[in-house]
Structure formats: structure tokens, C-alpha cells
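Engineer: need a 3D model of the following:
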Amino acid sequence: MRHKLLRRLLAPTAAAALFSAVIAVQSPSSAEAAVPATIPLKVTNNSGRGDAVYVYTIGTLLSTGQQGWADASGAFHAWPAGGNPPTPAPDASIPGPAAGQSKTIQIPKFSGRIYFSYGQKLVFKLTTGGLVQPAVQNPSDPNHDILFNWSEYTLNDSGLWINSTQVDMFSAPYAVGVQRADGSTASTGHLKSGGYNGVLNDLRGRSGGWAGLIQTRSDGTVLRALSPGHGLESGALPTSVMDDYINRVWQKYASSTLTVTPFTDQPSTKYYGRVSGGVMNFTNGSGAVVTSFQKPDADSVFGCHKLLDAPNDQVRGPISRTLCAGFNRTTLLVNPNQPDTSSANFYQDAVTNQYARAIHAQMADGKAYAFAFDDVGNHESLVQDGSPQQAYLTLDPFN
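Structural biologist: Model (predicted):
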């Protein structure tokens, strides 16, 4: 399961390790009383489409670590044993609301995903290692020709985190929200009017392979735009797509210093990067090398992994996530002090993550999860509340 929400949420602060430990050991207490075992999720269908909608709540039950799914009442069902080759999973679908209607279901204390599909049910299978998630970059995946999307959420004793995500693909538009204890609501993920087609048209008009990220069904329905990492995997984007920018960054910091201040709550914690022998070495205030990075390739940049791996620690991970954000937003040449959190500086280089740029430009609030560490500087499409009364998932128009 490619669910990174907790890691993305917790890694930026010095409290990350402590918070992770709290999740693991927190026993029933007053905190649990504040966050019930399930909360309502109101699903509203403003899509304008006549297709039947199917909703799924899938993830890990935090109280036991079991993987499974929840029905409309929020009751947990563990996945049965899978097989090799994979065997069909139980039907976890919940009939969603018709166009112009709403439906409220219950979601449990999961770290997982809320899928929704139009027109037909998703195909889930089980291996001996657990659930097989849809792999949109695989043309032979049984879900390839289904119009679907998902939100990631974590509900635990400390509250709710729910996001809209484009880390894997840009597809069926939706927004998420939460109602707080005082009755107020917060939401994110809505596109501007015309924003859905705006993103697609932007990519279509972009040379260099970006138009090839868009996948269309045989009936003409646009299914999705793959994220650039998946675009590399599918051959839509050339592997050299970011080389020019990466080379310029490596050249610049062979003769100057990149300063990384990874924790907003620890402004005195700084690391200093210089390229020597083709390797960027980071030192601490005492001059000791704390971690080093080989020159990344486009896949490492777009995926924030491989040569930019970001373990959930207090040194390499925070530095790597800062580098990842700087490469995707192409701010590393214009600002030697990172992270650069001013969106005015993002995506200004001719060689940049055009997918992320296009999506952010069309978001009503400017926020998105267009790559894994889009939360650096709080530019992610996420809402959170410690005492959630209700969550929202709104299926938006395709315009």
C-alpha cells in the first residue's frame, strides 16, 4: 500500500518520532472519548455525471494493525487470506449517492484510503502479502479503464487527517473537508471553475512528453493524467526530463553552499550542503558530515525516493524531503536557503515538474499533493482536526 499520509504529516517536526510512538501505544482514555470509534463521512455527488458511484473504505485498523475494509456502518472486516496468483477480494463497495444527492457513511479509525469509482466497481485482489492496490501506471491492471480516484485519511485518538491527493494521478475531481467541534468547517481540494480541463489542456499543450501523461478510454473518456514518476515508468516522459536542472544544481553547489533548515520549530538546526566528487555532502554546525546524496535522476526527484530516500529520522529524512521539494518546485537555483516556502518562486524554471505546476495553478486554494512532500511549507491539500464531528468527500464537476 502506497499510503504515505502519516509519514508526510509527521516527518517535518521534531515531534515526529514521539507522535508515532503515541499512536502505537495510546490506550483508551479521554482522548478516545473525544474521537469516537467511527465518525460520519458525508459523500456529496456534484459531479454532474449519471454513472453509478461506488465508495470503498480500505486500510489498516489502527487498534490491531489488521488490514481490511469497512462497510457503510463503519464495521471492520479483515481481508481473508490471499493467494498466488492473487484471488478476488470480498466486495467492499458501498453504493454511493446519485448525481445531485448526498449519502452519509461511517468511517473507522483507519490509516487508509477512501476510493470512489464511476460506472463500475473496482477490482481488488488479495495475494499472500495482502491487498493488491490498483496500479494505474500498468496498462494491464483490471482497473485501468475505470474512472476512479481516492482520498487518504488517518483517524486515530488524536483526530482526523484527510487529504486530496495527486501523488499518483490527477483524475476524477473531488474535495475533502471536516466539521469541527464548534460547527465550523474546513475544506480543500476544490479546483477553480474550469480547472479540471485547465490541467489537462495545460499538459496537452506542453512539449517534451507531458501530454503523454493523459490516459483516455476507448470511448473517449479521459481517465487520468499519470504523475510524472509513473510517466517515466510508462515511457511517456523521457528519463532525461529533469537532467538539465539537476546538473545545474550540482554545478552551483560545487562552488557555493546550500543551507537547509528542515524544522520550522527548530530554526537553529541547520545543515550545509556542498558538492564534492559528484556527491552532495551535508555537514552540521560542527562541520561533521551527517549524510550524503548522489546526484539524483528524474525518478528520484519525482518519487522522492531512491537517491532521495527520506527515512523517518531526524537528519537524512528532513534534509531529503527539503531537497525533493526544491527539485520539484525548482527553487534550488534561485534560493540557497531551503526550504523556500514562497509559492511565488515555485515552478519558474523552464525545466520543472510541469504536472505539479499545472495542478497547483488550477486549485481554488492553491494547495495540492502533487508530489509526496508537497507538505513542505504547508502547500498540501489536507485538513485536520483533533475533535472531528464529520468528514466530507465532495465529488466535483468535470469542467
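
Engineer: C-alpha from now on. contacts and neighbour counts both.
Structural biologist: Will do.

Engineer: distance between the ends of stretch 40-56?
Structural biologist: From its first residue to its last, stretch 40-56 covers 14 Å (CA to CA, to the nearest Å).

Engineer: list the buried ones in it?
Structural biologist: Residues of stretch 40-56 classed as buried by neighbour count (16 or more other CA atoms under 10 Å): 40-47, 49, 53-56.

Engineer: what's the answer for stretch 222-242, then?
Structural biologist: So stretch 222-242, judged by 16+ other CA under 10 Å, has buried residues 222-232, 234, 236-238, 241-242.

Engineer: ok, residue 255 - contacts?
Structural biologist: With contact taken as CA atoms under 8 Å, 6 or more residues apart in numbering, residue 255 is in contact with 274, 275.

Engineer: in what element of secondary structure is it found?
Structural biologist: Using DSSP states H and E, residue 255 maps to neither a helix nor a strand.

Engineer: gap between it and residue 308?
Structural biologist: Remark: distance between residue 255 and residue 308 (CA to CA) = 21 Å.

Engineer: what do you get for residue 258?
Structural biologist: 16 Å.

Engineer: tell me where the stretch 251-399 of the chain has helices.
Structural biologist: Across the stretch 251-399 of the chain, reading from the start of the chain, the helices by DSSP state H, counting those that start in this stretch fall at 298-303, 316-329, 354-362.

Engineer: who are the packing partners of the longest one?
Structural biologist: Same thing as helix 316-329. Applying 3 or more CA pairs under 8 Å, 6 or more residues apart in numbering; DSSP states H and E, one finds that helix 316-329 contacts helix 298-303, strand 337-338.

Engineer: following up with a second sequence; could you model it the same way so I can compare the two?
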Amino acid sequence: MSPVSRRALFRGAAAAAVAVPAAGLVTHQASAGNLFRSQATGANAAGLPVKIVNNSGAYDSASVHVYIVGNDGKNQCHVTPEGELKPVQLSDNGPDGYTDYAIPLTGTETTITLPEMSGRIYVACGEKLKFKAVEADTGAALAYPAAWVESDPNYPIVHDCAEFTYKGGAMYCNTTMVDMFSVPLSIGLKGAKDQTTGTLKPGARAKVFDSVRSVEAFSKLVIDDKRVIAPGHGMGSGLFAEDYFASYIDQVWDAYGSKDLKVTTNAGTFTGRVSGGRLAFTGPAEVSFAKPSTKDVLFCDGALAAPNDGTTGPVAAILGAAFNRTTLLSAADQPTTDPATFYQGDITHHYAKAMHAATEDGKAYGFAFDDVAGFASYIEDGAASELTLTMTPFE
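Structural biologist: Prediction:
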């Protein structure tokens, strides 16, 4: 399966959302036919049990609010405390102008029935999130929290999310730090086997804040004790330099003007050189890329956009990962798979570096192509029987 295949289905599901964050959103568009055909025997037709566990040690369960929002393939929707899937409606906005889709926790452990859908599970600590139902071309949609924007109504609220697609008994899910990091979350999935990912090491939340704060170029991304904003979102607001990766990008372009860069995908090996200002590859297909900007690297977009075409997309994904991990100068064969070689040097993605250092399994979604070579905090099961989302200790 190509590295790019884990993204577009979620993005499609979220496309109707207004101001939906550009998060990791792991999905399997390349296998979407399989995903939307039943991969189980119907045992979970009534929905998947989802356990929300509060082991935060920082917030009691009465002050934690859960939201399950997303798309059922046709409409923007939300899940009620009773496990009902309901479409978003403009009339859901209350007197304060916002919806109240909060699912209360009934104790340290709360079980919710998850219907078939793609979306996010948000946890908000201390206050409820302010989701606004708005008119969109496809009907009513939600304005999602954008906590990296100071004017966003959810900016003062400590919150975070995990992402998922559940269909036909199959569950695909991840924790994400692509937009920001705030609440330590882990996910566990039972089915054909038991899996867990995203669990932070003891004291790792504070370590992440301290690690990012200690690098001058990244220090402004730390917002009090509320969150750490991903560097891409810090651009344009004075929190992160728009040319941060420029010198590294220049070195890469210079290096591969005189030697080959090999990128191996499921489709085969592509061989590239910089010529006429573009990194051009031959191999299973001819693909080429303009010189990316820092923004392109951080968002894995623009010059590094990855269409789901089986050729350009996988190459773009591997290039995006290599830029973010700063392995392109040290390895002319990509993707690299030794995490000890990632994030070396002063100019690197110190935010993603801190996220990976924080987790017990070394996996995190620090940028959109972090699933390249299997380093994302992502798990899946074609016959899922239970999902657990745990708020792990803040300390």
C-alpha cells in the first residue's frame, strides 16, 4: 500500500467541514473499496463499543467533555451520548450561537457506541468546545476548533483529538499532533489482535513543552501550558519563520543537481535529479517537483502535494517525510527506516522530533506524511471489537 493512501478518505469525509484542521487524518483511499465493503461478519453492525478512559490525573471526569463528529459519507454528523448518529443542523446552534454535542463522562471509564462513520473524537478539559453549525454548499457543516488561531473561540480551552474511520467492522485510527499537541492520548484497538499506540512516557507532556521551548526558532509555538502549535500553523502569525527550511532545501537542490536520488515505492524505484529547477524522476512513470518552500514541507502540500495516483503521490509522500526528517542529505536512497538518523542537525523539525521522543513506541503523527515507513501513531483492524481512547497522565 502506498504511503499516501492513508489520507485522502478522511479528507474527503471532512471536506464539507468548515475550517477543518489539516491534521494527520490517516485513511486508506487506495483500499477504499475494501474499507467500504464489509470486512467483518456483521457482529458489529450495531456499532463499535468505544471506551473513553480518564487517567489524566489533571481533570476529574465531570469536567471532561467528549465529542464525536465527522461524516457518514453523505452528511456532516455527530454522535449522541446514546450512540445515535445525527446530521448536523443549523437549528442545533443554541442561544450562544454554538451547538452542544458534548458527551459527558459517567466516571473514570465511559462506553459509547460508535456508528459507522469517519471523524474525530475530541476531548475538552474544563470547558465545553464551541462547535458552530454553519451553512455550506453541501448543507449544514461544522466549524471545527482551530486552536492555533488566537481569535478562535476554542483557543482558551485545553483540548485534543484522535481520528478514525469505522466501516463494515473495520477500524482505522490514529492519534495526531499534526495541528497541535495538548492532551496526552493513547488508543487501543481490539479485534483480530490487541494493539495500542500513542502512549506517552511518564512526564513526557512537560518534556515536549520544554523541548520545543528550548529551541529558539520553535519557542513561540508553546502556548502557556495549554498546547504546542505545529510550526506550519505558526507561520503567518509571527510564531514561526516562513523561511526556516530554506537553507536545507537549497542544499538538497544543490546536492541532487549532480547525483541521483532514488525513491522506492510500491510501484517501483524512481530515479531523480534536479534539472531546470525541478527534481525530475524517471522510472515507473515520469514525475517531477518544483522546489518546495518551508510551508510546502511543513504541510506536505504545494510543491509536495500527493495525489492518490499511485506514482506522483507516493514519491511526494516519501519526499515530504524525508524533508521533515531531514534525511535527504544523508541518504540518497529513500525512504530511510532507521529513526536514529531522523531529525539530525540544527535545522530540522524539532516539533516532530519532540513528539516521537515522547511516545513509548516512538510513533507519532508529527506531520502529514509521518506514516511513511510506519512511524505514525496509527493502528487498524479489519474485524474490530472495541476501541479505547485514554487520556493518559499529564504529569
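
Engineer: quick one: which of residue 258 and residue 308 of structure 1 has more around it?
Structural biologist: For residue 258 of structure 1 and residue 308, the more surrounded residue by other CA atoms under 10 Å is residue 308, and the numbers stand at 26 against 23.

Engineer: counterpart of stretch 302-310 of structure 2 in structure 1, which residues?
Structural biologist: Alignment note (TM-score structural alignment): stretch 302-310 of structure 2 is matched to residues 306-314 of structure 1.

Engineer: any idea how many residues pack against whichever residue in structure 2 pairs up with residue 68 of structure 1?
Structural biologist: Taking TM-score structural alignment as the criterion, the aligned counterpart of residue 68 of structure 1 in structure 2 is residue 77. Other residues near residue 77 of structure 2 come to 24 when the count uses other CA under 10 Å.

Engineer: and what of the one 4 residues further on?
Structural biologist: Under the neighbour criterion other CA under 10 Å, residue 81 of structure 2 is assigned a count of 19.

Engineer: okay, now the closest residue to it other than its chain neighbours: neighbour count?
Structural biologist: Spatially, and ignoring its direct neighbours in sequence, residue 81 of structure 2 is nearest to residue 103 (5.2 Å; CA to CA, 6 or more residues apart in numbering). Per other CA under 10 Å, the neighbour tally for residue 103 of structure 2 reads 20.

Engineer: gap between the aligned partner of residue 103 of structure 2 in structure 1 and residue 142 of structure 1?
Structural biologist: For residue 103 of structure 2, the aligned residue in structure 1 is residue 94 (criterion: TM-score structural alignment). Counting by CA to CA, the separation of residue 94 of structure 1 from residue 142 of structure 1 is 19 Å.

Engineer: residue 290 of structure 1: what's it in contact with?
Structural biologist: 281, 282, 283, 284, 315, 316 are the contacts of residue 290 of structure 1 under CA under 8 Å, 6+ apart.

Engineer: and the furthest pair within those?
Structural biologist: Pairwise distances across the contacts of residue 290 of structure 1 (CA to CA) peak at 12.6 Å, for the pair 281 and 315.

Engineer: more neighbours, those two?
Structural biologist: residue 281 (19 against 16).

Engineer: tell me who's in contact with the aligned partner of that one in structure 2.
Structural biologist: The equivalent of residue 281 of structure 1 in structure 2 is residue 280 (alignment by TM-score structural alignment). Contacts here follow CA under 8 Å, 6+ apart; on that basis residue 280 of structure 2 touches 272, 273, 274, 286, 287, 288, 289.

Engineer: for residue 280 of structure 2, which non-adjacent residue is spatially closest?
Structural biologist: Leaving out its chain neighbours, the residue that sits closest to residue 280 of structure 2 by CA to CA, 6+ apart is residue 288, at 4.0 Å.

Engineer: which of the buried residues of stretch 40-56 of structure 1 fall in strands?
Structural biologist: 40, 41, 42, 43, 44, 45, 53, 54, 55, 56 (DSSP state E).

Engineer: tell me which two of those sit farthest apart.
Structural biologist: Using CA to CA for every pair in those, the one that comes out farthest apart is 40 and 53, at 18.3 Å.

Engineer: in structure 2, what range does stretch 142-149 of structure 1 match?
Structural biologist: Stretch 142-149 of structure 1 falls opposite residues 153-160 of structure 2 when the two are matched by TM-score structural alignment.

Engineer: contact partners of that stretch?
Structural biologist: Residues outside stretch 153-160 of structure 2 that contact it (CA under 8 Å, 6+ apart): 122-130, 145-149, 181-183, 226-227.

Engineer: before we move on, the earlier item: please identify the most buried of the helices and strands packed on helix 316-329 of structure 1.
Structural biologist: Taking mean count of other CA atoms under 10 Å as the contact definition, the stretch among these with the greatest mean neighbour count is helix 298-303, which reaches a mean of 23.

Engineer: name the helices or strands packed onto that one?
Structural biologist: Packing contacts for helix 298-303 of structure 1, counted by 3+ CA pairs under 8 Å, 6+ apart, involve helix 228-234, helix 316-329.
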